[in-house]
Structures are given as C-alpha cells and as structure tokens.
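**Student:** the following comprises the amino acid sequence and a computationally predicted model.
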Amino acid sequence: MPLLLLWLATASTASAHPHGWVDYTVRVLFDNQGRVSALQQRWKMDPMYSLTLMEEMKRDGGAGQQQQQLDALGSQIVKNIGKQHYLSHVYRNGKELELGQVTEYTTLLSGQRVEFMFVLPLATPQKPEGDRLSWKIYDPTYFIEFLYDNEIDQPLTMSGAPEGCTTNIAHFKPDPKLVAEAAAIDVTGQAPDGMGKRFADTGKLQCPAD
C-alpha cells in the first residue's frame, strides 16, 4: 500500500497545506489502580484516500485477500508512525511524557472509509490528580490534518475512570495570522517546524485531587 504509507510517512518533506485528513476519537484507559495507562485511538481516513486504498486492494488481490491486506497495512502504519512518536503527545503539567510501544492495533473498512485503531500505552501509568494531564495528536508538518470526529456525540471518552473524572476538548481557535502564514507556503514548500502542533486541538482530563 505505497500511497498510504507515503501519506503517513512524509512529515519531513511535506508542505503546510493538508493533503488529507483524519477524523479521530480517543478513549482514555485506566488501570485497576485508577491510573491513566493508555490512549485508545481510532483514526478514520478521509473518503478520497480511503477510496484510493480500496481500489488498490481490489487491483492487488480482490476481496478474498482484503483483510490480509488491511492487516499488513496496519503493521506498516504502526512501524511508520512509531518513528514519529505515534503522532501523539501526552503532557503532565505541560511536560511531555514518554510513551510505550504500540502492540494492539487493527485496520478495517467501515462503510466507505478505512479505519485504523490502536492502543497507545504510557511508559509509566499516571495518577490522574486534578487537571494535570492533556494530549495533542497531530502531524508536525500539517501534511495530514487531525480532527476530532464531529460525526459522533462523544469523540473523547474514558474507560475504567475513577468517580468524578471528566474530559473535555479545547478546540484550536485559528489565529488569522497563523492561517495566513500557512496559506502563504507554496504547495511544494517546506513547512516550518511544528506547524501541525499549532493547529492541533487539546484533549484534557480532570479528576478529583487526592
């Protein structure tokens, strides 16, 4: 699946104009000690790119081999995004935390769109005291735009959370100067470092303090 692999692995050379987008959801997972242990994510590729992938799969092997091709695609996606911090950044009091290695993932077709789902563990589970934990998911070059899925009621949820915990999304509010800066970059130009982060929404967790 060379096109999607290129799409997910060109962060070092892409321009600031998004060439595709991903609608995503996050579920905050807690362990049996009430600590945040992982972020379960679902990425839904944009319709045009999904169509391109489905056409490639038909051409390369047909419906009988489709799931095998999807499994191979998921393996390559994990390998590629693993080199880029899984395009995910988790913070405690503004300091970025180390992540573990993704070993649980699956790729499937949902209607006319390709979905990639995976569990991203934290290297060290975190006590969710107060409002100290937050995260951003983005392509640093803004080659791919990541958006919380607005087609579902709750794109940010929790599993196994202690009583009193809540989540919320701080949506990016476009600064006209930043939008103009991105628009001024030619489609073949080099994006400034960190452009994607500046357009990213922030997920936040708040739990009662001990």
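**Tutor:** That came in fine, so what should we check first? Just so we're clear, the structure is a prediction, and the values are computed from it rather than from any experiment.

**Student:** please make it C-alpha for all contacts and neighbour counts, starting now.
**Tutor:** Fine.

**Student:** could I get the full set of strands for the protein?
**Tutor:** 20-30, 36-45, 88-92, 95-96, 104-110, 113-126, 130-137, 144-148, 156-159, 166-170, 202-207 (DSSP state E).

**Student:** hold the first one in mind and look at this next one:
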Amino acid sequence: MRKILLTLGLLIALPQWAEAHPHIFVDASHKLIFDDQGRLTAVRVTWDYDEMFTMLMVEDGKYDTNGDGDVTGDELEAFRLWDANWPPDFGGDLVIHADGKDQALEGPTDWAAEWHDGRAVSIHTVKLETPLDVSKGIVLQNYDPYFYVDYEVTKTPTFEGRSDCKAKIVQPKPHQVSAKTAAAIANLPADQTPEQAGLPNVGQYFAQTVEITCGG
C-alpha cells in the first residue's frame, strides 16, 4: 500500500499550487482504549480509503478473484493484511500529544479489513509504549507530513474503558502554508521528499485536531 501511495504522490507533483493538494483520501476514525486505572493504552484506528485508491489496490493485489467488483466472503481473508506491510520509517501518520510532547507509539497490531460500499477499509491497533495519564487532556491528529494523503476525521472518537471522556474536532488552518512553500513542495523531483529538501511538515497545517478531555 505504501509503495502505491508514494508512487502516486510523487509522480503527480507538478509546479502549480493546486498540485500540492493530496491525491489519496482517507476517512479516519478512532477508538481510544483505557486500562483499569483509566490510562490511555492504545488507539484502534480505522481508515476508509477513497474509491480510486481502492480500485488501484484491488487490481494490484488481485483480491477480487471472482471479478464482481467487491471484496467479500473468502476474498476478505486474503485481503485482511493488504495494508499491513509498513516500511520501518512509517509511523502510521498518527500523533498523540500530551504533557507537552508527542507520545511514543508501538507498531500496529490486530489487523483487520472490511469492504464498505466499494471502498477498502483497513483497521489496526496502535499501542502507546507507556500508559498515559489523560487528566490534563490529550490531542490526537492523523496526517501525512507531506500531504500526499488527506485524512479526514469523519466522527468523534469512541472510548473503551472510560465513560467520562469527550472529544472535539478542531478544523485545520491551511492558510498557514504559504504559496511559496506549496510551490517548492510541488516542484520537488520524484526521488526527493520535502523533509530531505529541508521543507517544513506541511501536513500538520491541513490536519484536523481532535481535543480529548476525560473526567471533571
């Protein structure tokens, strides 16, 4: 999946501001999981991919064995791990911020896949390296630093293990990215990332922020 994603994103980088926009679209949702002490221990992440990327992925993996346009029944088992082969430097585009810092996360586990109305759905669990006291609140973001992928949080998170938490989705502020920076990113050669070119992490400016508070 990541190979297809990066190939698409890099090949279509053209020297116009409009071409700095993403070309893969994901509806993201999250379940926050707490232990018996009320600490955050993991996030169950669901990604609903757009129809175009779904089509490319299904054709690449030959998952639709009966050619009916859907991945269902026995096909789903082969499909379950289609999104699981992450390279070592890919952190899942998930950020959990609390106590003034980004929290350390483990690699994804518990993979599942579903098929919703012609769209591929990938599900995985990300555990925190250390259980987190959330009494001061936390911030969650799902974004691609280079903005090849646009993650849209389509619903507020659900909670497992606590009933006193609430969440608010704060919309992004894309105007913070200058036209000059956007053009520089769009003009990068296909074998160079914005990070390698010393350009800023623009994905954060297009990302929704989920503010979560528990208790009190």
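**Tutor:** On my side now, so go ahead. Keep in mind that this is a model prediction, so the values were computed, not measured.

**Student:** coming back round to it: which one, of the strands of structure 1, ends up nearest to G196 of structure 1?
**Tutor:** strand 144-148 (7.7 Å; C-alpha to C-alpha).

**Student:** read off where that closest one ends up in structure 2.
**Tutor:** With TM-score structural alignment applied, strand 144-148 of structure 1 matches the range 149-153 in structure 2.

**Student:** distance between the matching stretch and the chain's centre?
**Tutor:** 6 Å (C-alpha atoms, centre = their mean, to the nearest Å).

**Student:** and that stretch against structure 1, how far off on average?
**Tutor:** Superposed on structure 1, stretch 149-153 of structure 2 shows a mean distance of 0.9 Å to its aligned residues (mean C-alpha distance after the TM-score superposition for structure 1).

**Student:** show residues contacting that stretch.
**Tutor:** 5, 22-29, 142-144, 169, 207-208 (C-alpha atoms under 8 Å, 6 or more residues apart in numbering).

**Student:** and which of those residues is nearest to L94 of structure 2?
**Tutor:** N142 (4.6 Å).

**Student:** Provide a list of residues in contact with the closest one.
**Tutor:** With C-alpha under 8 Å, 6+ apart, N142 of structure 2 has these contacts: A28, D93, L94, V95, Y151, V153, A207, Q208.

**Student:** so G38 of structure 2 sits right up against S163, yeah?
**Tutor:** No: at 9.9 Å, G38 of structure 2 does not count as touching S163 under the criterion of C-alpha atoms under 8 Å.

**Student:** which one's more surrounded, the two?
**Tutor:** G38 (20 against 11; other C-alpha atoms under 10 Å).

**Student:** list the contacts for the more buried one?
**Tutor:** G38 of structure 2 touches D133, G161, R162, counting by C-alpha under 8 Å, 6+ apart.

**Student:** out of those, who's nearest M52 of structure 2?
**Tutor:** When the contacts of G38 of structure 2 are compared against M52 of structure 2 (criterion: C-alpha to C-alpha), the nearest one is G161, at 36.5 Å.

**Student:** burial of the closest one, as a residue count?
**Tutor:** 15.

**Student:** what does N32 of structure 1 correspond to in structure 2?
**Tutor:** Matched to structure 2 by TM-score structural alignment, N32 of structure 1 sits across from D36.

**Student:** you'd agree that match is up against P131?
**Tutor:** No: shown here, D36 of structure 2 and P131 do not form a contact pair, counting by C-alpha under 8 Å, at 10.9 Å.

**Student:** of the two, who's got more company?
**Tutor:** For the pair D36 of structure 2 and P131, the greater number of neighbours falls to P131 (16 against 8), based on other C-alpha under 10 Å.

**Student:** what sits against the aligned partner of the more buried one in structure 1?
**Tutor:** Matched by TM-score structural alignment, P131 of structure 2 corresponds to P125 in structure 1. Residues counted as contacts of P125 of structure 1 (C-alpha under 8 Å, 6+ apart) are R35, V36, S37, A38.

**Student:** what does H171 of structure 1 give?
**Tutor:** A200, D201, T202.

**Student:** distance of the match of N32 of structure 1 from A183 of structure 2?
**Tutor:** 49 Å (C-alpha to C-alpha, to the nearest Å).

**Student:** right, I'll call it a day here.
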